[in-house]
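Novice: fold the following and give me the result.
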Amino acid sequence: MTNVEFSYSLNEHSKSLRPFAMRLTKDMDDANDLVQETMLKAYTNRDKFSDGTNLRAWLYTIMKNTFFTRYQRMLRRGTFVDTTDNLHYINSGDFSIENKAHSKFALDDIYKCIGALNSAYKVPFMMYFKGFKYQEIADELNLPIGTVKNRIHLARKTLKGDLKVYKTN
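Specialist: All right, here's what the predicted structure looks like:
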C-alpha cells in the first residue's frame, strides 16, 4: 500500500474513530485530541501495518492504548513521593482518613424527607428520579404533563427547604 493509499484509508476511518474516542474520554475536545494523536501515530508507524489486515481494528487498538497510556501518565503525575530522609511528609499528621459517616446521616435525612412528602408529589418525583421522562410519568399516572412538572418542581422545592442544613454555600 502506497503512502497516498494509506493516508486515504486513514482519512476514511477517522470518522468512525470519533464515537469510540468520545466513549473513552467523555469530552469532545479530549476526543478530538485522541483521534488526532491516533492518526499521527498510525501514520508515523505505517510501516508496522501489514497489508491485508484490518486497518480499522489496528486504529482502534492504537487509540485504546494511547488513551490508557495518557490515563496512567495522569495518575502518575498525581502521585506524591516523599523523598525526605526521615519521611517527614508521610509521618506527619496532616493527612486524615474520612469515614463518610456524615454522608450516611445525610442520606437518612433525605429518605426521611422524601418519605414525608405527600404521595401526590412523592410518586412523580421518585419516578423522575428513577429516570422516567415527564411524558412517561404523565402517561403512567394519567395526569397532564404540566401537572407532573409542577408536582416534581414542588417536591424538589420542599426537599430543598427541608434539607437546607446540607447546603454547601
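Novice: all contacts plus neighbour counts: C-alpha atoms, from now on.
Specialist: Noted.
Novice: tell me the secondary structure at D82.
Specialist: Three-state call for D82 (DSSP: H, G, I helix; E, B strand; the rest coil): coil.
Novice: another for comparison:
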Amino acid sequence: MTALEFSNHIQLAAGSLKPVAMNLTRNADDAKDLVQETLLKALSNREKFNAGTNLKAWLYTIMRNTFINNYNKITKRSSNIDSTEYLQYLNTDDSFVTVNKGTAAFVMSDIKAAIARLNEEHRTPFMMYYIGFKYLEIAEELNIPIGTVKNRIHIARKELKKMLQVYGD
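Specialist: Alright, predicted model coming up:
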C-alpha cells in the first residue's frame, strides 16, 4: 500500500474515531486532540500497519493506548511526589516504623548512610524507583536502556542488603 493510499484510507476511517474519542475523554476539545494525535501516530507509523488487516481496529488500538498513556501521565503529574534530593525521600517520621523511636533513629541513620555509600550510578535509579517511578520512566529520564535500569536497581538492592545485613532475619 502506498503512502497516498494509506493516507486516503486513514481519512475515510477518521470520522468513526470522533465518537469513540468523545466517549473516552468526555470533552469535545480533548476528543479532537485525541483524534488528531491518533491520526498523527498512525501516519508516522505506517510501516507497522499490516495491509489486509482491519485499519479501524488498528486506529482504535492506537487511540485507546494514547488515551491511557495520556491519562497515566496526568495522574503521575498530579500525584504528590516530592522532588527534593534523594535522602529526603526516606521517611524521617519514625513513629510508624517501630514503637521504640531510639531504635528507629539508629535504623534510619544506618539506611541513609548505606544509601549514601552506593555508587551514584546505582543510587540514582534506586531512589527514583523508591519514590514511585516506573522502570521505563527512569530509563527515559536518565537516557539509559531499561535493562540497565533494572540491573542497577538490582545491584543497589544487593549492596544495601549486604551493608544492612545486621538487620536481616
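Novice: could I get the TM-score for this pair?
Specialist: Scored against TM-score structural alignment, normalised by the length of the first structure, the superposed chains reach a TM-score of 0.50; 91 aligned residues with a CA RMSD of 1.9 Å.
Novice: corresponding residues in the first structure for the helix or strand harbouring F106 of the second structure?
Specialist: Element membership of F106 of the second structure, judged by DSSP states H and E, is helix 101-117. Across the first structure, nothing matches helix 101-117 of the second structure (TM-score structural alignment).
Novice: A51 of the second structure: how many residues sit nearby?
Specialist: Neighbour count for A51 of the second structure, taken as other CA atoms under 10 Å: 11.
Novice: does it touch M1 like I think?
Specialist: Yes - contact criterion CA atoms under 8 Å: A51 of the second structure and M1 qualify, at 6.8 Å.
Novice: ok, the residue most central in space within the first structure to I62 of the first structure distance?
Specialist: By CA atoms, centre = their mean, the first structure has its centre lying nearest to K26, at 6.0 Å. Counting by CA to CA, to the nearest Å, the separation of K26 of the first structure from I62 of the first structure is 18 Å.
Novice: same question for R56 of the first structure.
Specialist: In this view, R56 of the first structure and I62 of the first structure are 10 Å apart by CA to CA.
Novice: try N86 of the first structure
Specialist: For N86 of the first structure relative to I62 of the first structure (CA to CA), the value is 43 Å.
Novice: and those two? which has more neighbours close in?
Specialist: I62 (17 against 9).
Novice: sticking with that one, tell me its helix or strand.
Specialist: Short version: I62 of the first structure belongs to helix 55-77, going by DSSP H and E.
Novice: I'd like the next helix or strand past that helix.
Specialist: Remark: after helix 55-77 of the first structure, the chain's next helix or strand is helix 88-91, criterion DSSP H and E.
Novice: what range in the second structure does the next helix or strand after that following helix sit on?
Specialist: Reading on from helix 88-91 of the first structure to the C-terminus, the next helix or strand found by DSSP H and E is helix 101-116. Counting by TM-score structural alignment, helix 101-116 of the first structure falls onto no part of the second structure.
Novice: which strands or helices does helix 101-116 of the first structure pack on?
Specialist: Here helix 101-116 of the first structure touches helix 145-162, going by 3 or more CA pairs under 8 Å, 6 or more residues apart in numbering; DSSP states H and E.
Novice: which helices and strands does the helix it packs on pack with?
Specialist: Here helix 145-162 of the first structure touches helix 101-116, helix 119-129, helix 134-141, going by 3+ CA pairs under 8 Å, 6+ apart.
Novice: residues in the second structure aligned with it?
Specialist: Against the second structure, there is no aligned range for helix 145-162 of the first structure (TM-score structural alignment).
Novice: okay, buried residues for that helix please.
Specialist: Residues of helix 145-162 of the first structure classed as buried: 145, 148-149, 151-152, 155-156, 158-159 (neighbour count, 16 or more other CA atoms under 10 Å).
Novice: distance between it and the chain's centre?
Specialist: Taking CA atoms, centre = their mean, to the nearest Å, the mean C-alpha location of helix 145-162 of the first structure is offset from the chain mean by 27 Å.
Novice: same thing with stretch 80-89 of the first structure?
Specialist: Relative to the chain's own centre, stretch 80-89 of the first structure is displaced by 34 Å; criterion: CA atoms, centre = their mean.
Novice: ok, residues contacting it?
Specialist: Contact partners of stretch 80-89 of the first structure, identified using CA atoms under 8 Å, 6 or more residues apart in numbering, comprise I90.
Novice: again, but for stretch 153-160 of the first structure
Specialist: Contacts for stretch 153-160 of the first structure (CA under 8 Å, 6+ apart): 110, 113-114, 117, 121-122, 125.
Novice: at 7 Å instead, please
Specialist: Contact with stretch 153-160 of the first structure is made by 113, 121-122, 125, as judged by CA atoms under 7 Å, 6 or more residues apart in numbering.
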